[in-house]
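A.B. asks: Build me a model:
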Amino acid sequence: MAPYNLLLVEDSEFITRHVSETLRSKHGFEIETVPTAADTRTAIEETSYDCVISSYELPDETGIDLASSINGRAGSPEVPFILFTGNPLESLAEEALKSGVSAFVSKSSHATGDMNVFANRIRLTIQAHE
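C.D. replies: Got it, this is the predicted structure:
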């Protein structure tokens, strides 16, 4: 089975480097990174991804707005979208789910170490959309 192809949308260089290197080396994902929502839209027009993982707070808009714009475009297939946030999830959940967010991952508890829980959440989210 070919590795899943992910797009990570994160403007922090430290988090981007740590997450992408760990998901690639420890879990076998192919991963491309971009820092903004605008870059995300360009990337998904050029490449097909199995999942988009986006920070909630982006320089140009929120991850929820990005999810809505990606999954709401006419003629575009729905792509699994994971919101990656350090914010409390309770206040974001309802709006996020209505906007096309498939799952949530907390930066504080799942973006450290080998990220086994994070990698498993990604696989399950993609498999639920297949």
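
A.B. asks: going forward, measure contacts between C-alpha atoms and count neighbours the same way
C.D. replies: Fine.

A.B. asks: Strands along the chain, start to end?
C.D. replies: Using DSSP state E, the strands of the chain run over residues 5-9, 30-34, 51-55, 81-85, 103-106.

A.B. asks: export these to JSON lines and tack on mean neighbour count and distance to Leu124?
C.D. replies: Shown next, in JSON lines, are those (neighbours: other C-alpha atoms under 10 Å; distance: least, C-alpha to C-alpha, whole Å):
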{"stretch": "strand 5-9", "mean neighbour count": "22", "distance to Leu124": "13"}
{"stretch": "strand 30-34", "mean neighbour count": "18", "distance to Leu124": "16"}
{"stretch": "strand 51-55", "mean neighbour count": "26", "distance to Leu124": "11"}
{"stretch": "strand 81-85", "mean neighbour count": "26", "distance to Leu124": "11"}
{"stretch": "strand 103-106", "mean neighbour count": "19", "distance to Leu124": "10"}
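
A.B. asks: Here is a second sequence; please produce its structure as well for comparison:
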Amino acid sequence: MLRPSSLQRGRGRPDRSGNLPKATPAGFKSRWGGSSAGWSLGGPSRPSQGDGHGPSVSLRSAPLREKRLQPVSCLARFGAFFTAPVVIFHLNILSYFTFLWLFAYVLMVDFQPLPSWRELVIYFWLFSLVCEETRQVPDYCSGS
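C.D. replies: Here you go, the predicted model:
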């Protein structure tokens, strides 16, 4: 079985019928003259020793520096929790259901000729929902 490092450079081009040629072992004389030894599909193979021609490899491992975790403040954890996308989604759903519950309560129980404080909360909440939907219109129209 041929390994990628033993393939001849430049022989991976398709012929006129579109078929790729078979891999040629390293050391084979190419049609351009010269030997292809030491070449692979990615370019010349380089030694991995410390002789200046490639990355040097050391058998000794470098001492690992121990990184200690820094304590995170309670406020940072609180902020990270409530800015997580899944938490934002669930809070949005909870807020919408609360709005629907309050709206249904005002319509069925607390509907009066003069608006009560619950009805004023619904008006403000509805205004904020409309503002949010209006803010999202340019993003929707631009396609992003």
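
A.B. asks: May I have the TM-score of the superposed chains?
C.D. replies: Once superposed, chain against chain, the TM-score is 0.19 (TM-score structural alignment, normalised by the length of structure 1); 52 aligned residues with a C-alpha RMSD of 5.9 Å.

A.B. asks: circling back: can you redo the strands of structure 1 as TSV with distance to Leu23 of structure 1?
C.D. replies: Listed next are the strands of structure 1 as TSV, based on distance: least, C-alpha to C-alpha, whole Å:
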stretch	distance to Leu23 of structure 1
strand 5-9	10
strand 30-34	8
strand 51-55	12
strand 81-85	14
strand 103-106	14
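
A.B. asks: Show me which positions of the helix or strand containing His90 of structure 2 end up buried.
C.D. replies: Counting by DSSP states H and E, the element that carries His90 of structure 2 is helix 85-108. By neighbour count on 16 or more other C-alpha atoms under 10 Å, the buried set for helix 85-108 of structure 2 is 99, 102-103, 106.

A.B. asks: Run through who's touching that helix.
C.D. replies: 81-82, 118-119, 122, 125 (C-alpha atoms under 8 Å, 6 or more residues apart in numbering).

A.B. asks: so which pair among these is furthest apart in space?
C.D. replies: Greatest spatial distance among these (C-alpha to C-alpha): Phe81 and Glu119, at 32.0 Å.

A.B. asks: neighbour count winner among these two?
C.D. replies: Counted by other C-alpha atoms under 10 Å, Phe81 of structure 2 and Glu119 do not tie: Glu119 has more neighbours, with 19 against 13.

A.B. asks: element containing the more buried one, please.
C.D. replies: helix 117-142.

A.B. asks: got the angle for that helix vs helix 85-108?
C.D. replies: 130 degrees (axes from the mean of the first three to the mean of the last three C-alpha atoms, to 10 degrees).

A.B. asks: Can you mark which positions in helix 117-142 of structure 2 are buried?
C.D. replies: 119, 122.

A.B. asks: what helices or strands is that helix leaning on?
C.D. replies: Where contact means 3 or more C-alpha pairs under 8 Å, 6 or more residues apart in numbering; DSSP states H and E, helix 117-142 of structure 2 is packed against helix 85-108.

A.B. asks: number of nearby residues for Trp39 of structure 2?
C.D. replies: That count, for Trp39 of structure 2 with other C-alpha under 10 Å as the rule, works out to 20.
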